[in-house]
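> Structure for the following, please:
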Amino acid sequence: MPKPVIAIFDVGKTNKKLFLIDENYQIVYERSARFVETVDEDGEPCENLESLKSSVYDSLHQVLQMKEFDIKAVNFSTYGASFVYLDEKGEPLTPLYNYLKEYPEDLKKEFYAKYGGEEKISLETASPVLGSLNSGMQLYRLKNEKPEIFDKVKWALHLPQYLSYLITGKAIADITSIGCHTQLWDFNKNQYHHWVTSEKIHEKFGEFTPADSSLKTCFEGTDFQVGVGLHDSSAALIPYLANFNAPFVLISTGTWCISLNPFNQEPLTKEELKQDCLCYMHFKGKPIKASRIFAGYEHEVQLKRIAAHFDRAAYLFKHLKFNPGLILKLVNKIPENQKEQTVFSATSAFGTRDLNMFQTAEEAYHQLIFDLIKQQIYSLKLVLNEGVRRVFVDGGFGKNAIYMHLLATSIPDVEVYASSVSQATAIGTALAINDAWNPNPAPTDMIQLKYYSAIQRTM
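Here you go, the predicted model:
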């Protein structure tokens, strides 16, 4: 008898994955793809939308042919801050612009002057001023720079909702995408911000739909439920909320290292906003206070620099063991290693370090992690509040022994765990619509924890 499963498309900037997850939340099938980036009209790198679309259709077609599985539902999670602009026929009108694309300074000044200033908009929308990373600003730019294209836009869909649209043909808007550093959502009034309605941009959004809802759809002769899609950072938090009631902070590590505190309901201050704090949205519509640093990206860039300088292959650093002796040496060698970071910085100190001061690649790499941890602790403390006694680290850095030991050493009053939910984002995306496809309640033992104890903290 075929095994009932949900198909989850988990689309990151680098890897695009498809998972089949059974009713016990075991991953029973997985496939992965990488696409070569294309460029937009300005020569800037961007997602290959056509490849992504083909991959979704081809992958779904393939798993529907598998006799051993019965697809009960499909859902999607992707990176945020990316809009797909569709015409009347549902065809994309532009490339999928990269959220790191430079934003025109003149247009930015004009926008904030028109709508009350950076500080006011940021506080109301719980979004730091981030240029193209505020996806609402991408729409404002399209309207002002390419009005002829903007007029043809029938739907402006965030990427998760675009993938859902490919299967259902229904245009929808979802709170985890709309409410996350977009500058589209007024957190005080719990509605679209007045600039959005003033510019009539909300007319391009699909029907506002709860993130835990789904739509019965027929695809290639098979009926199944299709979710609305989720912003990946919100999805990754869902397994933790399902498994733990006591207050915690989750540091979700990848390209960005995001400290998510679902137990901090304090409004963002202007000082916090200037330090890259923001609010994400719980899939049930509750604000989640968060802070972020671009540490995963910086780690990759600096790792390549270390590898090139010492003529070593970058992959050799992946499972490097924690060396307390090297840390002690670095504490004595570099005086600022003995002090906490006290000022916000978008990057760590490592980028300005002369690699000639390190005798070995291992020594340089330990210092890189040392610098990233100092930045991480500063970022974490921006959202840490009374009552939180546990920090979970999910993703790439959770597997990095040097990172975990240094993190545990830096916050001795908090229990630090490397946590692993196999594919937390995909599992969370499945959990969001559990009731639509699974007769069983969500399991409560899906997260594996590795505790970094006080003994291990001793250097």
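
> contacts and neighbour counts: CA atoms only from here.
Will do.

> Would you mind measuring from the closest residue to Glu415 other than its chain neighbours to Gly398?
Computed as Cα to Cα, 6 or more residues apart in numbering, the closest residue to Glu415 that is not its neighbour in sequence is Arg390, at 4.7 Å. As defined by Cα to Cα, to the nearest Å, Arg390 lies at a distance of 14 Å from Gly398.

> Also Ser234?
Ser234 is 18 Å from Gly398, where distance means Cα to Cα.

> list the contacts for Pro210?
Going by Cα atoms under 8 Å, 6 or more residues apart in numbering, Pro210 touches 174-175, 228, 283-284.

> Mind putting those into TSV with distance to Asn385, neighbour count and secondary structure?
Shown next, in TSV, are the contacts of Pro210 (distance: Cα to Cα, whole Å; neighbours: other Cα atoms under 10 Å; DSSP: H, G, I helix; E, B strand; the rest coil):
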residue	distance to Asn385	neighbour count	secondary structure
Asp174	28	26	coil
Ile175	25	21	helix
Val228	32	31	coil
Phe283	22	23	coil
Lys284	22	12	coil
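
> Same list, the residues you listed, but as CSV with distance to Ala73 please.
Output for these, formatted as CSV (distance: Cα to Cα, whole Å):
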residue, distance to Ala73
Asp174, 18
Ile175, 21
Val228, 11
Phe283, 18
Lys284, 20
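
> One more sequence to fold, the one below, so I can look at both together:
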Amino acid sequence: MSALPVIVIFDVGKTNKKIFLFDENYKIVFERSARFMETYDEDGDPCENLESLRLSVYDSLREVLKRKEFEIKAINFSTYGASFVYIDEYGKPLAPLYNYLKAYPEAIKADFYKKYGGESAISAATASPVLDSLNSGMQLYRFKKEQPAQYKKLKYALHLPQYLSYLVSGAEYSDLTSIGCHTQLWDFTKNDYHDWVKKEGLDKKLAPIVDGDEVFPSEFPGNQYKVGVGLHDSSAALIPYLINFHEPFALISTGTWCITLNPFNDSPLTPKELEQDCLSFMQYKGKPVKASRIFAGYEHEQQLKRISSHFNQSPGRYRSMKYDAGIIYNLLREMEGRNEPAVPVWSKDSAFAARDLASFSSDKIAYHQFILDIARQQLASTKLVIGDSKVKRIFVDGGFSKNAIYMNLLAMMFPEMEVFAASMAQATAIGTALAIHKCWNTKPMPNDIIELKYYASNNDLAI
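Here you go, the predicted model:
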């Protein structure tokens, strides 16, 4: 029996590190997941164990190469963003893989914005809210200021997907999905690095840019597979939708963050939108994608503990809780009686944190109120990026797409839209594979990998 042609995808999240093998129909034929213990940087702050990650890539590859039932045609990588690996001329890391949540020195930050025109001007040009270490360009600026001796040895700062690709291809490149994602490096108005990057000479420490569908030969002799340049995970997750749907749509990708991506809105970000946590991503073909985000998945975790503890219930009870339109009707009338605004305005947190659980007669009512508050917050966030674009469909993927209460409320709040829960096994990994489809797959692009469940609007209830 001949070996099955496959692509290997490394999908590296903050918590789980996964490897998948997909066949030419994009079915998973092998998968493995691992977690690594974090290590600590020189300041004692937790950070990714870069050496464990590096060894894991090589060990996993060796394992799948031994399996004679598979013929590896290509390899690609997707990882979380805002993370740089600083390598010297021999490819050796010069510093830890700093955590993007690491506190940023106020003195360096103040000096930077004073020197380069202020927070608003930099944010507007780079489509990046001021997020300190989450702006990876600010990490590189800090590295230059705080570690001049190491900076002198620096050949390239590679974003994490490109570093993993480099480990296998030996090719040092940058990719726009990483550079264009809240880094403060890329000037969206000029389609080039921002002037501050060039004035600091950082552009010379960033490897040449290639498209997200670029591939390179393997560095290992005797292996004929192609190696992708790697992608930022949020951009990768959008690819299956861009390939399958051509009418304007918005995607709400739900997880720890609930991010609304609108590939059909390329209007420049306004200062007000930036203040409301809007940003622009870059899709793998180099086109801007307007996005907004709320920390709703994280808040869901926290409030679920509060509700289940107060009512002495198991947190698992809420995973499959059915939608009760009657409860929502009563809650909306009560909110109206308390003069809570009918049209929600954007907020960093939902209204639920300030609600007294003792005011709810059951956990079911409390949970419906919480999801109503989250959905109202989502409505305000999503509307920021839908804007005047001709979006008629909203797809929701990730954890909240399985929440019947959330999905029914979203359909109610967007009566003029078609709202779908989208189900796709490993969207980020599949998107990463699809990006380099033409270099490894003899079959046409698939059009049946996304399962959709339609949620009809209940026009009897107003929001």
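
> TM-score for these two?
After superposition, the two chains reach a TM-score of 0.95 (TM-score structural alignment, normalised by the length of the first structure), with 459 aligned residues with a Cα RMSD of 1.9 Å.

> In the second structure, what residue corresponds to the residue nearest to Glu415 of the first structure?
Aligned by TM-score structural alignment, Arg390 of the first structure pairs with Arg393 of the second structure.

> What is the subsequent helix or strand relative to whatever helix or strand Ile238 of the first structure lives in?
Of the helices and strands defined by DSSP states H and E, Ile238 of the first structure is found in helix 232-243. Next along the chain after helix 232-243 of the first structure, taking DSSP H and E as the criterion, comes strand 248-253.

> Now do that following strand and helix 232-243, the angle between them.
Per axes from the mean of the first three to the mean of the last three Cα atoms, to 10 degrees, the angle that strand 248-253 of the first structure makes with helix 232-243 is 140 degrees.

> after superposition, how close is strand 248-253 of the first structure to the second structure?
Superposing on the second structure places strand 248-253 of the first structure at an average distance of 0.7 Å from its equivalents, by mean Cα distance after the TM-score superposition for the first structure.

> next structured bit after that strand?
Assigned by DSSP H and E, the successor of strand 248-253 of the first structure is strand 257-261.

> before we move on, back to that, the residue nearest to Glu415 of the first structure touches Pro247, doesn't it?
Yes - if you go by Cα atoms under 8 Å, Arg390 of the first structure and Pro247 touch, sitting 7.3 Å apart.

> which secondary structure elements does the helix holding Ile238 of the first structure contact?
Contacts defined by 3 or more Cα pairs under 8 Å, 6 or more residues apart in numbering; DSSP states H and E place helix 232-243 of the first structure against strand 69-78, strand 248-253, helix 424-432.

> Comparing that helix with the second structure, how large is the average distance?
Superposed on the second structure, helix 232-243 of the first structure shows a mean distance to its aligned partners of 0.7 Å (mean Cα distance after the TM-score superposition for the first structure).

> what sits against the spatially most central residue of the second structure?
By Cα atoms, centre = their mean, the mean C-alpha position of the second structure lies nearest to Ser234, the distance being 3.2 Å. Shown in contact with Ser234 of the second structure (Cα under 8 Å, 6+ apart): 80, 428.

> what's around the nearest residue to Glu23 of the first structure once chain neighbours are set aside, how many residues?
In space, and not counting its chain neighbours, Glu23 of the first structure is closest to Asn438: 5.9 Å by Cα to Cα, 6+ apart. Residues lying near Asn438 of the first structure (other Cα atoms under 10 Å) number 20.

> follow-up on the earlier one: burial count for the residue nearest to Glu415 of the first structure?
So Arg390 of the first structure, with other Cα under 10 Å, has 16 neighbours.
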